[in-house]
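In: prediction below, plus the sequence it came from.
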Amino acid sequence: MTSLSSPSPPLPPAFNRRPASAPETVRSKPSSSPSPTETTSAGRNRRIDVVKEKEREERERREEVALKIASKKAISVILRREATKAVIEKKRGPNNSKKLLPRTVLEALHERITALRWESALKVFELLREQLWYRPNSGIYIKLIVMLGKCKQPEKAHALFLAMIDEGCVVNHEAYTALLSAYSRSGLFDKAFSLLEKMKNTPDCQPDVHTYSVLIKSCLQVVAFDKVQVLLSDMANQGIKPNTVTYNILIDAYGKAKRFAEMESTLLEMLREGKCEPDVWTMNSTLRAFGSSGQIETMEKCYEKFQSAGIEPNIKTFNILLDSYGKAEKYEKMSAVMEYMQKYHFSWTIVTYNVVIDAFGRAGDLKQMEYLFRLMRSERIKPSCVTLCSLVRAYGRAGKAEKIGGVLRFIENSDVMLDIVFFNCLVDAYGRLGCFAEMKGVLEMMERKGCKPDKITYRTMIKAYKIGGMTSCAKELQGLMRMTDETRLEMGKPDFL
């Protein structure tokens, strides 16, 4: 069994706490017996002291009341977003729902846009437009359209675009690019290209390098390389040159598609351009392309060349190196990267932990894998589905069914969102171990979690049943798989296919 040495990442130093200083004691001066004059004066002084004491108590009472009011105001600031949400959910709030503070509504809107909660964001925007102080703002519209594009809501993005025009906002190339992005992200390339042509014929809305880069990226995500070449030719005809972002998008896509010749020619073209200097994103895309395909020596040579060009690595660079070395079983080099990260204080991210945990699991070193999992949790880094998949796969290979049960108990006590990949890993692990009852129980678990089995789920189970000699169960699942295939055929295809 292969073992890896794992230097534990440095923990943050504890905060120094200074003990609270004790209050100074007030020492009273010794006094002799007072004279009658002093007694009268002392009585008057006592009355004055009583008045002062009452004034002091009254002042402290007022201060205490003021502090309570201030505290309530502070709490109200914290709870303001929830109050706004309550008004939004009712849609028709109280009579003063049109007099909310600008900061209250805008903060609520920004929060929902950032979290991609598009339905709630549109409700807040509806409330915003009802305010007495509201003035149409093209920047807010563009942010909403971009958000809707990311959430695959192109029709709603188009509706907002039309509302933006109706309200008299300035519609520039940024607004058109946001709508174009919404169409292309959803695979509506006919509409996206039509909008591109409209931009060319609209004054002050000419497409720029950002517009083309957005469209190129969307085409590459669906492997439409022919459309990318058309766009690059169109850019050249328009006199628009690719920038570093454009080249990085191309290099990354060619690398993921294993089209190394085109990736290298794009990189050379980028270098010839002169104005487009490679950056850390260029380096990471190149390293990932060669590393993921097992070309470790080429990856290392590229790393040296990028470093000699003055490009410094970041945490993503080291994660790529760790992943590449781990999958190539280059454990000594992997350990060297880990030591370098520790020496130069690169804090581990969830990706780092996932990569290293997976490498230990593949190597069969369960002890180190479990140590890293505990360390990850002690540093308050929440495990993801990727983490859990690595654990389940490793335990399945090692024949540790009871350990898989431990992972499931951990899941029950956590809020980790499970996906189909995790369930398929779980099915595969139980199938390997011949735990057919548990494997069948995964389907029930999926139903409870609202996750539907796919082709991989059924194929994995069928394979396990066949190996175990349970042919009747295998035939039953084959029928279910055919039904799944028929359902998938009924789904629509992107308009460019």
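Out: Good, I have the coordinates.

In: contacts, neighbours, all on C-alpha from now
Out: Fine.

In: which residue packs closest to T211, ignoring adjacent ones?
Out: What sits nearest to T211 in space, not counting adjacent residues and going by Cα to Cα, 6 or more residues apart in numbering, is T177, at 5.4 Å.

In: for the helix or strand containing that neighbour, packing partners?
Out: With elements taken from DSSP states H and E, the one containing T177 is helix 173-185. Helices and strands in packing contact with helix 173-185 are listed as helix 138-150, helix 154-166, helix 189-200, helix 209-221; criterion 3 or more Cα pairs under 8 Å, 6 or more residues apart in numbering; DSSP states H and E.

In: show residues contacting that helix.
Out: Identification of contacts with helix 173-185 by Cα atoms under 8 Å, 6 or more residues apart in numbering yields 138, 142, 145-146, 148-150, 152-154, 157-158, 161, 189, 191-193, 195-196, 199, 204-208, 210-211, 214-215, 218-219.

In: got it, and stretch 308-327?
Out: Here stretch 308-327 makes contact (Cα under 8 Å, 6+ apart) with 279-280, 283-284, 287-288, 291-292, 294, 296, 307, 331, 333-334, 337-338, 341, 346-348, 351-352, 355-356, 359.

In: okay, now the one to match up with it:
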Amino acid sequence: MASPSCPALSFLSSSPSSSSSSSSSSSSFFGHVLRSSRLQSSQARCFLALRSQPRKPTSRSPPERRQRPPPRPSSPPKSPEEVKKRHWRVGEFPGASEGSLGSPRATPIKNLKKKLEKKEEAKAWVPTVTEFLSEKIQKKDWQGALEAFSMLRDQPFYTPREGTYVKLLTLLGRSGQAAEAQALFDDMLEEGLPPSATLFTSLLSAHARAGDLDKALAVLNEMKSHPPACHPDAHAFSAVLRGAAAASRFDIVDQLCIDMAARGVPATPATRNAVLSGYAAAGRLDDVERHLAAMLEAGEVDSWTMNIVLGLAANGGHISVMERWYERFRGAGVEPETRTFNVLIAAYAARGMWDKMAAVLEHMRRSGFTWTTATYNNVIEALGRAGEGRHMEWAWEQMRAEGMRPDVRTFCGLIEGYGRAGLFHKVVEVVEMVGRTGAPLTVRFFNAVIGACARAGDLAEMERVFQRMKRAGLKPDEDTFSVMGRAYAQEGMSDKIYELEQERLHGGLEPTQPDPPGLSP
């Protein structure tokens, strides 16, 4: 059963008075703000929890004054005997006499620095081929890594090693270069290096990541024909299972599960979570229930499993099912994490359940859970949907004060919130900030700007943003055409609606992908 410190969802029924650990000045100030606004008491609890989140000291605070050290006592005057006596003959360089107490003149620091720089330049370090290859692999530059490996193979001291090929195959697989991985594997066989289970697993992982399940299964079957040392293990089966679950090929998933049971290969929790995530993405709730019941009986559930199941229920709008599964996971001894609370906050905020959202925020603060970028994104989006641009801006300022790095979702939430609140000058500031930070421009970002322009009635700027979106190589989705169509309909511009519909039919559409609640980086 759940521990008494966090008994399942009991914190959802907590009263506002339980969060009295915040400072009195902050509470009184924010209470005055809430009394002068149009927010309800349930929304006020949410903002009070936000206000009571402790701030980190900023770099703009005035520095502390340093006390000046007391002056050193002056040395007594030297006697005439202690004064340096310098003498030399005609044609000799000046020098100190034997009786002189002075030390030779020190070399200036500036000259020493120049000498050190010259020495460093003279001893310029040139990386070797192996170091150059390691650097390219670390930077995930697969093209540079292949060029460096080609140079390494031309060296007279080159010897094929399994570790080098494993790193290269893994890099090519994560970069989506399955064909290059297969060609590298064939070159390895020509060099006479015997394959191993690790090399085969790296190769089939590359094919599975690329979505080529047929080749991944062919490599898996080839492993079975080799000696027992090359037989597929849990990692090899997991790689193919993840690819099959992501592609919704559940026939392959069931076949591989039967094969694993016949060979006595145990499934890892990561493998089960991957399969569970595939069932959840495909909306196969019965399979999710069956798979999850088996995991609960085997005691192989963790916080990742809980996040997958809660996210599935939240995306479907089943709040009661989400709360029931939360209690069941807590009863099984699974401890929630920050990502878990982000899923709950996003689900409650999307449906305007301010009481429960405020209770989760207060529970996170009392339990010592740090608010992440995803937490602030959920709060900013919730305040934006409520039309509270002023409070949303306060949350944004606190996020920056705590050193949280904003992402594209943060900027989209700010633009949408300012657009709903009618603060269009703030929209311009956010767009300029995105340009300065160099954040990646996505379809959702352009949709948010287009929606703000449509609310402001600036259709000329809306069209310019739409053209810039296409020049950036991004494909408009259903939300783009829907927002622009409504803006043209309000102005009675039937010709623009016709042109937009023709572009929608002939230009193709990019399907709209909603963000999973609370699962952003």
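Out: Structure's in. What do you need? Quick caveat, the model's predicted, so the values are computed rather than measured.

In: what's the closest of the helices and strands packed on helix 173-185 of structure 1 to L231 of structure 1?
Out: Taking Cα to Cα as the measure, those were each checked against L231 of structure 1, and helix 209-221 came out nearest at 7.1 Å.

In: how much does that closest one deviate in direction from helix 189-200?
Out: Counting by axes from the mean of the first three to the mean of the last three Cα atoms, to 10 degrees, helix 209-221 of structure 1 lies at 170 degrees to helix 189-200.

In: what's downstream of helix 209-221 of structure 1, the next helix or strand?
Out: Next along the chain after helix 209-221 of structure 1, taking DSSP H and E as the criterion, comes helix 225-238.

In: so where is that next one in structure 2?
Out: Using TM-score structural alignment, helix 225-238 of structure 1 lines up with residues 250-263 of structure 2.

In: and the matching stretch, which residues are buried?
Out: Of the residues in stretch 250-263 of structure 2, 250, 252-253, 256-257, 260 count as buried by neighbour count, 16 or more other Cα atoms under 10 Å.

In: now flag whichever of these is closest to K426 of structure 2.
Out: F250 (48.0 Å).

In: can you verify my assumption that that closest one contacts G243?
Out: No - with contact defined as Cα atoms under 8 Å, F250 of structure 2 does not count as touching G243 (10.4 Å).

In: give me the mean distance between the match of helix 225-238 of structure 1 and structure 1.
Out: Overlaying structure 1 shows stretch 250-263 of structure 2 at a mean distance of 2.2 Å from the equivalent residues (mean Cα distance after the TM-score superposition for structure 1).

In: mind listing the helices for the stretch 251-400 of structure 1?
Out: Taking DSSP state H, counting those that start in this stretch as the criterion, the stretch 251-400 of structure 1 carries its helices at 260-273, 280-292, 296-308, 315-327, 331-343, 350-363, 366-378, 385-398.

In: now those in TSV, with mean neighbour count and distance to E438 of structure 1?
Out: Shown next, in TSV, are the helices of the stretch 251-400 of structure 1 (neighbours: other Cα atoms under 10 Å; distance: least, Cα to Cα, whole Å):
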stretch	mean neighbour count	distance to E438 of structure 1
helix 260-273	15	44
helix 280-292	22	34
helix 296-308	15	40
helix 315-327	21	29
helix 331-343	17	34
helix 350-363	22	22
helix 366-378	16	22
helix 385-398	22	13
